[in-house]
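A.B. asks: here is a sequence together with a model predicted from it:
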Amino acid sequence: MGLLGILVGLFLMIGLAYRGWSILLLAPVAALVAAAFAAEPLLAHWTQTFMTSAAGFFAQFFPLFLLGALFGKLMDDSGSVATIADFMTEKLGPKRAVLAVVLAGALVTYGGVSLFVAFFVLAPMAVALFRAANVPRRLMPAAIALGTSTFTMSALPGTPSIQNAIPMPFFGTTPFAAPGLGLIASLIMLGFGMWWLKGAEERAKRAGEGFGEDPPKVDATPADDLLVRELGTVAREFDPAELSRGQPSPTRPPIALAMLPLGIVIAVNLVMSQFVLPSLDVSFLAEERWGETTLAGVGGVWSVVTALVAAIVAVISINHRRLPALRDTMDAGANASVLPAVSVASLVGFGAVVAALPAFAAVRDALLAMEGGPLVSLAVATNVLAALTGSASGGMTIALDALGEVYKAMALDAGIDPALMHRVAVISSGTLDSLPHNGAVVTLLAVCGASHRESYFDIVMVAIVGALIALVAVIGIGSVAGAF
């Protein structure tokens, strides 16, 4: 009955979430359903298990949600993201329409700009380029997804994405864990995705298929859709409803100034994680008032937080005259972080209750007994949970909360570098999370005026198949050569 309860609770949560119900309601209800089937104390699980775990996640990672959303909103309202998109359009032009969209998306998201902010800037750019090049508009969502939702989220070393930050406290790693393997995975994802999109473009031309009809006008309407909002806030770290808040700049900065904050994010992140923090005496962290932790437990988060603060100061300093309603923009950015952080924390609370049930022992034992060792087991667990929840960050945190300590111990026993575990976990979170119910997929299709029937297969190829190939390669190479 315990295992049945877990399944009933899980599918109840998934089914209603896909229909637009708030995960803030569904996660505790699903957790209590699972606990009820196991004849476990309901109120104790809600207040002591669910809430404690959710609060722990929130306390640990909310600074990243807050600063990431704030930085994205400032970059958007200052016109910096639009400047970068226009620059890529000008330099690559219609002859390289797909590549221009992919690289523009990669540049802004690797620099720390929120996925949803990028969607609403890149979609009009893609429409103009694809129309001029007569490339089928049904390929627009896949091109945007390749640049924003694959290698810059999970593989490129130092990416400030929340997904890259989550494994750091579990494995004592930094944002630059296994940089060589991350670069290999990035090249595989980018190379495979471009190969697929180029082939799709050529096949369309041979069949006489052009751009087609113009999609519905791209504006902020999808961001105000309640279904898009509920799904989107679980999938990524920005509440789409806040995109229309604030006041965009009537002018745009030059390209050098627009790109400067992105470079600051990467540079400060690297310097902090590799040089500054390791040189500090942080023995005081072992005291009870600091949580009896270590630099390995907090250093990664500190690196990204410092990088985002430096970038926020830079973008405000550079664009203070282009931000006529600075307070409104900052309020919108801050507000955009809250619902995603609490939503993902609620998923983590659900996972904590499930992991505490006696029936979960059978699931745990089956995962840990898989052939291939901890790398394969971690990849499978993270993939499955990310797929079920429609959330890369939620699925990975549930897996690591439940089994992270076990995986770390198994890795040490097997001589596996924790950095390799980190990279495998992050890449695994960004594969099957892109199933049809994923909030980022739903939002992207809405913004592009496309349907699942038209465009989802190409999204599968560039965002799921390419990522799975990269994951297999990283596991294979890492198993032989270790982390590098």
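C.D. replies: Received it, and whenever you're ready, just let me know what you need.
A.B. asks: from now on I want contacts and neighbour counts done on CA atoms only, so please keep to that.
C.D. replies: Will do.
A.B. asks: residues contacting the residue of the chain positioned farthest from its centre?
C.D. replies: What lies farthest from the middle of the chain is residue 208; by C-alpha atoms, centre = their mean that is 36.6 Å. Residues counted as contacts of residue 208 (C-alpha atoms under 8 Å, 6 or more residues apart in numbering): none.
A.B. asks: presented hereafter is structure B, for comparison with structure A:
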Amino acid sequence: MIADLGLVVGLVLLIVLALRGVNILLAVLVSVLVIGVANNIPIQDIFLKHFPFGPSGAFSFAGNFLLLFLCGGLFGRIMATSHAAQGVAVGIIERLGQKRALLIAMLVCALLTYGGVVVFVVMFTMYPIGVTLMRTANIPRRLYAAAIALGAGTFTMTALPGTPSIHNVIAARSLSTDLFAGGWYGVFAGAVMAVLGMWYLQWQWQRARQRGENYVANEKDHQMAALAPRPDQSMPSLWMSLLPIFVVLGTIVLPRVLEMSGVQSVWQDFANQQPVLWASFALIVGSLLCFILFRPVRKQFVTAAGKGVDDALLPLINTAAVIGFGGVVIQTEGFHAFAAWLLALEIPTLMSVFVSANLISGVTASASGGLQIFMSSLAPAYLESGIAPELLHRIANLAAGGLDSLPHSGAVIALLTLMGLTHKEAYRDIFVVTVLIPMIAALLAVITALILV
């Protein structure tokens, strides 16, 4: 009884501390102490074994994925320093017009994140440009924040095949699949997320106009507007700006193309067996192409690279901390009872995957953290039940991208803080496009798979 109560108290404590803005690493350390003590786990095992070095340990995860985070941070920062990221945004604005501001925000964020640019870099790229878009189109700031969340944190993160996102790589590494596993289910679910999400935002924008709700600037807007590209500032063309992203994706897809064409190459086996290294290599190739193409980044490449490393470290530490939290949780009897209950549910196995991955991601408020814990603790049992690794890869990815965006999510808090918004002002719309609609899309993918398999 005390053990189960301690587990619940520890989970609630983590959520409450995160919502109050406490550093996630501190919140995790306090929470795992409560859970460990309540479950009679020796303190030395909590902090020197299960949390840092267990199968779901913080340092175990950080060591395995450090290179990918660093290369992602490097590519994102170099895209920003070279003005290529801004070039994508400006180019799409010129073609679609500022009145389509919500669609522009979603498309630009989706293109950048699908190509491997770190989510936080995308937020900082789109917000300064977005001030002008919001002002011109008279869009409430809460809806623009939701459009950024839709483009940067949903279908390109978990659904679309081939992306070098950490979620895609975690599943590939754990299941010995490639980054395109379950691709058609991902494309289907991604289309559902994009279409339903944009429909919802446009509908809310129409309702806002009818209510007389307008764009209202705040101090954050004035600060960030100064960082937006000036009208006289030279920007790379849209296609030139997109070229590094295409090269990253092309490098990732090359082994699959060679395999489909019947060509045998040692690179194919390497790419399939080492998804972390291959995705990292693709991001490095994209960074080097930026160095070659764009003069601004050549002048400050070393500085930009250093900032890229800084961009990578905080997300890596935060994600690792959440996974270390899971490393302690899975040592408890309560978790094993919970896992046994999930596996014994009288529902189709794929539906059980949907439920379990969602719940774990919801508790940790992290799709990557929840997915890593799911893969290390529950995935083997699902594989033994007969689910194909490629299908488990994609369905688990989709499910992990549902409840991960609850109010205590680090990405949600970062976006709201960046734009000077509160949960009360903006979270409802973010919830719809990053929780409700992704769960609907994942559920539809599960139903489709149950019909076809």
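C.D. replies: Received the coordinates, thanks. Just so you know, these numbers come straight off a predicted model, no measurement behind them.
A.B. asks: counterpart of the residue farthest from the centre of structure 1 in structure 2?
C.D. replies: In structure 2, the residue paired with residue 208 of structure 1 is residue 212, using TM-score structural alignment.
A.B. asks: after superposition, how close is the lengthiest helix in structure 1 to structure 2?
C.D. replies: Identified as the longest helix of structure 1 according to DSSP state H is helix 326-356. Taken over the aligned residues, the distance from helix 326-356 of structure 1 to structure 2 averages 1.7 Å (mean C-alpha distance after the TM-score superposition for structure 1).
A.B. asks: what's that helix aligned against in structure 2?
C.D. replies: The aligned range for helix 326-356 of structure 1 is 301-331, by TM-score structural alignment.
A.B. asks: circling back to that earlier point, so the residue farthest from the centre of structure 1 is in which element?
C.D. replies: Using DSSP states H and E, residue 208 of structure 1 falls within no helix or strand.
A.B. asks: distance of it from residue 389 of structure 1?
C.D. replies: Residue 208 of structure 1 is 39 Å from residue 389 of structure 1, where distance means C-alpha to C-alpha, to the nearest Å.
A.B. asks: residues in contact with the counterpart of residue 353 of structure 2 in structure 1?
C.D. replies: Taking TM-score structural alignment, the alignment pairs residue 353 of structure 2 with residue 378 from structure 1. By C-alpha under 8 Å, 6+ apart, residue 378 of structure 1 lies in contact with 399, 407, 421, 424, 425.
A.B. asks: let's go with 10 Å and repeat that
C.D. replies: 367-368, 370, 396, 399-400, 403-404, 407, 421-422, 424-425, 428 (C-alpha atoms under 10 Å, 6 or more residues apart in numbering).
A.B. asks: what's the answer for residue 155 of structure 1, then?
C.D. replies: With C-alpha under 10 Å, 6+ apart, residue 155 of structure 1 has these contacts: 164, 176-187, 189, 423-424, 426-427, 430, 467, 470-471.
A.B. asks: now the equivalent of residue 93 of structure 2 over in structure 1. Nearest residue, chain neighbours left out?
C.D. replies: Aligned by TM-score structural alignment, residue 93 of structure 2 pairs with residue 89 of structure 1. Closest residue in space to residue 89 of structure 1, ignoring its immediate chain neighbours: residue 100 at 6.1 Å, by C-alpha to C-alpha, 6 or more residues apart in numbering.
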